[in-house]
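> The amino acid sequence is not available; the structure is as follows:
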């Protein structure tokens, strides 16, 4: 795995008219948080459902991550959707359709973590690992924490981050404690009133999304 893949691969992001405003703007704020400001705190991005969160996930590592990326989802439906859009073996993947990366040979190696069914060789060759939180339980011998060293991932993207204060999520983020963590959510509030740990770097309002006809 080329540890500098995300830094050296040519991409068209900030001037790309195929991307939506919140995708470009959120990407830039995350870039500014980790790269320009050199911050270590978790970056929180609030995007209403339907504004292009999966597309944002696909571009976030570029020019920011200095190594492998882990994407954590709370349920299989979301995982399936992300895996479909980030399937670099399919010509309909987001990087190609949005013209983020022109050369198909430069697309990342993306794998779905399936515990014991995912062998070490596949893990080591990956550049992006997509995993459902149930596959990351610390009590399992095939938990990713029991198979990878703490520096295995340089960036962790947490989808539906209002779930991320549950213990399994906390255990994984604590284990990979040096990773750049981006938490994506449609709401900055949890039903139990607990705060999402991190720093809010970007928020796109529902009224803005409706004005742009991204959502109805």
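All right, it came through fine. Since the structure is predicted, the reported quantities are computational estimates derived from the model, not experimental observations. Numbering: from 1, shown residues only.
> Every contact and neighbour count from this point should use C-alpha atoms.
Fine.
> ok, which stretches of the protein are strands?
Listed in chain order, the strands of the chain (DSSP state E) span 43-46, 69-73, 110-112, 128-132, 155-158, 180-185, 199-203.
> what's next to the first one, contact-wise?
The one in question is strand 43-46. Around strand 43-46, the neighbours that count as contacts under Cα atoms under 8 Å, 6 or more residues apart in numbering are 26, 30, 33, 181-188, 198-204.
> Touching, residue 145 and residue 133? I think so.
No: Residue 145 is beyond contact range of residue 133, at 11.9 Å (criterion: Cα atoms under 8 Å).
> And the residue positioned nearest the centre of the chain, how far from residue 179?
Centroid check for the chain by Cα atoms, centre = their mean gives residue 157 as the closest residue, at 3.2 Å. Applying Cα to Cα, to the nearest Å, the value for residue 157 to residue 179 is 10 Å.
> what about burial for the contacts of strand 43-46, which qualify?
26, 30, 33, 181-186, 188, 199-204 (16 or more other Cα atoms under 10 Å).
> now, among those residues, which is nearest to residue 69?
Of all these, residue 69 sits closest to residue 181, with 9.9 Å by Cα to Cα.
> now that closest one: how far from residue 158?
7 Å.
> Quick one: end-to-end distance for stretch 99-112.
Span of stretch 99-112 from end to end, Cα to Cα: 23 Å.
> dropping in the other structure now:
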């Protein structure tokens, strides 16, 4: 199947960043410019839906979509499958005919996918471990021109050697990287020229993101562990700000002193209890982002010590472990979850 050029100007159910980004992608490749590009959309702006319609902006023939994990992989596939009643194409009335739907295949472990499934699909969705992990069997069975478009979701992870392996296997394919947070904790940016970015302030103005009310807490000191294992204490806010912006090793090594951690945890619990009392909604939760793996564990333990149900998700963890945490969150079995890249 060829993904024929589509005019989306009349698709009024698409969000503004989706139509704008679609236009930027088409414009870029019509000029025959760089093969690899990047787009930045904040959470809530329709990144998954945009991924679904991207092949029609590039007029591709066969597409590989790479997700960071199984949960996102499965959701992306559901957004595009005809037999899923809530698929994105239905919701935005993208197609006029049933025959217009692409054939979608998920690469799964355990013998659930075969090479015939892949060869007969228009869109193949995988996480990076399945398409290019140590035990993968798919890359070597596919020709170098099998995919002419590779879409990478959460592409701030794409500096890893496995991502490079995929791009080298399909050297002539266009590569489109999507992310809400293009910088990794090691300081590297996702690959590709950024051709579109939708500002967070615009996302709030358009109603895609709720308007946030912040409480600012500035610790009097911050402790981090350097590459030699030494604990270094900083008390100057300007030094902390500068290191946070410039030094990846600093971001990876941040830990909190017991005093700072206790203050932040106790204040966040107090605020959670206040919001629950005011709203009457007892299922409200605390969710936050950590700087590194050790930071996740440290803060989780602090909440557990205060008899709150807490857990974390992290890319270092097995996908099944993270899925269990998401399941507990959706079933309101947690009062807090902490995440890190």
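Sure thing, it's come through. The model shown is predicted, which means the values in this text are computed figures rather than measured ones.
> before we move on, the earlier item: show me what the residue nearest to the centre of the first structure lines up with in the second structure.
Under the alignment (TM-score structural alignment), residue 157 of the first structure maps onto residue 151 of the second structure.
> give me every residue that touches that match.
Counted by Cα under 8 Å, 6+ apart, residue 151 of the second structure has contacts 51, 63, 64, 65, 66, 175, 176, 177, 178.
> The same query, at a cut-off of 7 Å, please.
Applying Cα atoms under 7 Å, 6 or more residues apart in numbering to residue 151 of the second structure gives the contacts 64, 65, 66, 175, 176, 177.
> Name the nearest of the residues you listed relative to residue 93 of the second structure.
Among those, residue 65 lies closest to residue 93 of the second structure (Cα to Cα), at 21.9 Å.
> residues touching the closest one, list them.
Applying Cα under 7 Å, 6+ apart, the residues near residue 65 of the second structure are 124, 125, 126, 150, 151, 152.
> what about the aligned residue in the first structure for residue 83 of the second structure, neighbour count?
When the first structure is aligned by TM-score structural alignment, residue 83 of the second structure is paired with residue 89. Neighbours of residue 89 of the first structure under the rule other Cα atoms under 10 Å: 13.
> With residue 41 of the first structure instead?
Counted with other Cα under 10 Å, the neighbours of residue 41 of the first structure add up to 16.
> Could you find the closest non-adjacent residue to it?
residue 198 (5.7 Å; Cα to Cα, 6 or more residues apart in numbering).
> distance of the counterpart of that neighbour in the second structure from residue 39 of the second structure?
Using TM-score structural alignment, the equivalent of residue 198 of the first structure in the second structure is residue 192. Distance of residue 192 of the second structure to residue 39 of the second structure, computed by Cα to Cα: 9 Å.
> what's the answer for residue 272 of the second structure, then?
34 Å.
> between the two, who's got more neighbours?
Between residue 272 of the second structure and residue 39, counted using other Cα under 10 Å, the more crowded position is residue 39 (23 against 18).
> so what's whichever residue in the second structure pairs up with residue 177 of the first structure up against?
With TM-score structural alignment as the criterion, residue 177 of the first structure lines up with residue 171 in the second structure. Neighbour list for residue 171 of the second structure: residue 144 [criterion: Cα under 7 Å, 6+ apart].
> Please repeat the previous calculation with a cut-off of 10 Å.
By Cα atoms under 10 Å, 6 or more residues apart in numbering, the residues touching residue 171 of the second structure are 35, 144, 145, 147, 148.
> Just the ones of these in helices?
Within the contacts of residue 171 of the second structure, no residue falls in helices by DSSP state H.
> mind listing the helices for the second structure?
Using DSSP H, the helices of the second structure run over 16-30, 47-53, 55-58, 70-80, 88-91, 115-119, 128-132, 161-169, 200-206, 237-246, 248-253, 258-279, 293-304, 319-330.
> sorry, back to before: TSV for the strands of the first structure, including distance to residue 98 of the first structure?
Listed next are the strands of the first structure as TSV, based on distance: least, Cα to Cα, whole Å:
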stretch	distance to residue 98 of the first structure
strand 43-46	21
strand 69-73	20
strand 110-112	18
strand 128-132	19
strand 155-158	20
strand 180-185	21
strand 199-203	22
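> who are the neighbours in contact with residue 60 of the second structure?
1-5, 54, 122, 147-150, 173-174 are the contacts of residue 60 of the second structure under Cα under 10 Å, 6+ apart.
> Any of those residues buried? List them.
3, 54, 122, 147, 148, 149, 150, 173, 174.
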